[in-house]
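K.L.:
My questions concern the predicted model and sequence given below.
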Amino acid sequence: MAEEPTGEDAVPQARTPAVTAGVVVLAVLALAFLAVAGYFGYTHRQAEQEAHERSEILDAARQGVVNLTTMDFERADEDVQKVLDGSAGDFRDEFEARSHDLIAVMQEAKVKSQGEVRQAAIETQNGDSADVLVAVAQKVSNAGGAAEEPRGQRMRVTMQLEDGTYKIVKAGFVQ
């Protein structure tokens, strides 16, 4: 019986067409699986980034509206500064220009208000800007005898990304 050559003397065995086709099919399936996994990984990451951005916008809008609706005559300067810190653009400029009068009126009338955001939702979003609808309940008291009964209001605030933080650039009440 003749020995089969081994090592360098061995003649490579020819693959059958069925084995070659099987290897090609497995390779194509592996590449398809990698492509699908990559696609789903990419879309999942995009969805997470968008959800995180929406969360940042809503958190900033909620805090901004609380700052706008919560004022205490005993710490009026600090409360006004909170609004200024959370705002930008024309809104900030106008609020700052009127802040001295606002503080004077608050202190004279001994105004205290407490705002609480009930709900907030992004109405529209375009790039680094978003319009947010906010339902807020506000309790107000003053020296004139205003009761602290909660008043429900709806606001629309436009949030703009500035220096890595979303800030209010426009605010108004919705009828």
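P.N.:
Thanks, I have it.
K.L.:
can we go C-alpha only for contacts and neighbour counts from here?
P.N.:
OK.
K.L.:
Residue 92 touches residue 99, doesn't it?
P.N.:
No. Assessed by C-alpha atoms under 8 Å, residue 92 is found out of contact with residue 99, at 10.1 Å.
K.L.:
Point out the other helices and strands that the longest helix seen in the chain packs with.
P.N.:
Using DSSP state H, we find that the single longest helix of the chain is helix 17-69. If contacts are counted by 3 or more C-alpha pairs under 8 Å, 6 or more residues apart in numbering; DSSP states H and E, helix 17-69 sits against helix 76-85, strand 112-126, strand 129-141, strand 151-162, strand 165-173.
K.L.:
show me the contacts for residue 91.
P.N.:
168, 169, 170, 171 (C-alpha atoms under 8 Å, 6 or more residues apart in numbering).
K.L.:
Make a markdown table out of these and add neighbour count and distance to residue 107.
P.N.:
Shown next, in a markdown table, are these (neighbours: other C-alpha atoms under 10 Å; distance: C-alpha to C-alpha, whole Å):
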| residue | neighbour count | distance to residue 107 |
| --- | --- | --- |
| 168 | 31 | 25 |
| 169 | 21 | 26 |
| 170 | 17 | 26 |
| 171 | 19 | 24 |
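K.L.:
ok, second structure coming up, stack it against the first:
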Amino acid sequence: MKSMKSMRSMTSSRAGAVGLAAATLLTTALTVWLALALYDQREADQRRQDVLAAARQSALNFTSLDYRHYDRDSANVLAGATGDFKKQFAAQTGQLTDLVAENKSVSEGQVLEAGIVRSDEDSARVLVVADSKVTNTAVPQGEARTYRLQLDLVHKDGRWLTSDVEFVG
């Protein structure tokens, strides 16, 4: 017959083992949860950086056009565009080519600020403030212009593309 001391010792050992197992399980679950949360945060941060980079590039392409190589410049705008915006810009390219050539228009854009209004995994809205120096036959010395643009972007085929551009107040 086992002594009471021996039985208490065994019960205490089992309780300690169960407690250790529970603590290990809890620590493992917490570690997995934190790792997943960190992964989600990094993914969201990367998405925001990608959205801002695409919006900045799109705004820069849109505000930087030169009559001497308008075909290349308009192709850059179209390469970052999709949907109705791409269709509208492509439809106007012929007229714009003639207009910028006739006026010898050059616009040198510079993005000053960009901020995300909203975003999710598939779409985003970004406000961009850009300046450009515009020269043409009417203003050969150049004229500074400031643009406030609202860009809607969609994530398509692994890239963020501009689906709409609006000039805002």
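P.N.:
Everything's here; your move. Everything quoted here is computed from the prediction, not taken from an experiment.
K.L.:
Got a TM-score for the pair?
P.N.:
The TM-score (TM-score structural alignment, normalised by the length of the second structure) is 0.92; 163 aligned residues with a C-alpha RMSD of 1.4 Å.
K.L.:
follow-up on the earlier one: where does the helix or strand following the longest helix of the first structure end up in the second structure?
P.N.:
Next in sequence after helix 17-69 of the first structure, counting helices and strands by DSSP states H and E, comes strand 71-72. With TM-score structural alignment applied, strand 71-72 of the first structure matches the range 65-66 in the second structure.
K.L.:
gap between the matching stretch and the chain center?
P.N.:
Per C-alpha atoms, centre = their mean, to the nearest Å, the displacement of stretch 65-66 of the second structure from the mean C-alpha position of its chain is 25 Å.
K.L.:
Likewise for stretch 131-140 of the first structure?
P.N.:
Computed by C-alpha atoms, centre = their mean, the chain-centroid distance of stretch 131-140 of the first structure equals 18 Å.
K.L.:
Report the secondary structure state of residue 140 of the second structure.
P.N.:
Assigned by DSSP: H, G, I helix; E, B strand; the rest coil, the conformation of residue 140 of the second structure is coil.
K.L.:
For it, give me its contacts.
P.N.:
With C-alpha under 8 Å, 6+ apart, residue 140 of the second structure has no contacts at all.
K.L.:
which one of the contacts of residue 91 of the first structure is nearest residue 150 of the first structure?
P.N.:
residue 171 (20.3 Å; C-alpha to C-alpha).
K.L.:
counterpart of the closest one in the second structure?
P.N.:
By TM-score structural alignment, residue 171 of the first structure lines up with residue 165.
K.L.:
For residue 83 of the second structure, see how far away the nearest residue to its match once chain neighbours are set aside is.
P.N.:
Spatial nearest neighbour of residue 165 of the second structure, excluding adjacent residues (C-alpha to C-alpha, 6 or more residues apart in numbering): residue 151 at 4.7 Å. Note on residue 151 of the second structure: its distance to residue 83 of the second structure, by C-alpha to C-alpha, to the nearest Å, is 13 Å.
K.L.:
between those two, what contacts are shared?
P.N.:
When contacts are counted by C-alpha under 8 Å, 6+ apart, residue 151 of the second structure and residue 83 have 163, 164 as shared neighbours.
K.L.:
More neighbours: which of these two?
P.N.:
Of the pair residue 151 of the second structure and residue 83, residue 151 is the one with more neighbours under other C-alpha atoms under 10 Å, namely 23 against 12.
K.L.:
Please say which position in the first structure the more buried one maps to.
P.N.:
Checking TM-score structural alignment: residue 151 of the second structure goes with residue 157.
K.L.:
doesn't residue 129 make contact with its match?
P.N.:
No. With contact defined as C-alpha under 8 Å, residue 157 of the first structure does not reach residue 129; the gap is 10.5 Å.
K.L.:
What's the match for residue 96 of the first structure in the second structure?
P.N.:
Using TM-score structural alignment, residue 96 of the first structure lines up with residue 90 in the second structure.
K.L.:
Count the residues that sit near its match.
P.N.:
Residue 90 of the second structure - counted by other C-alpha under 10 Å - has 17 other residues nearby.
K.L.:
average distance between the helix or strand harbouring it and the first structure?
P.N.:
Using DSSP H and E, residue 90 of the second structure sits in helix 83-103. Mean deviation of helix 83-103 of the second structure relative to the first structure after superposition (mean C-alpha distance after the TM-score superposition for the first structure): 0.5 Å.
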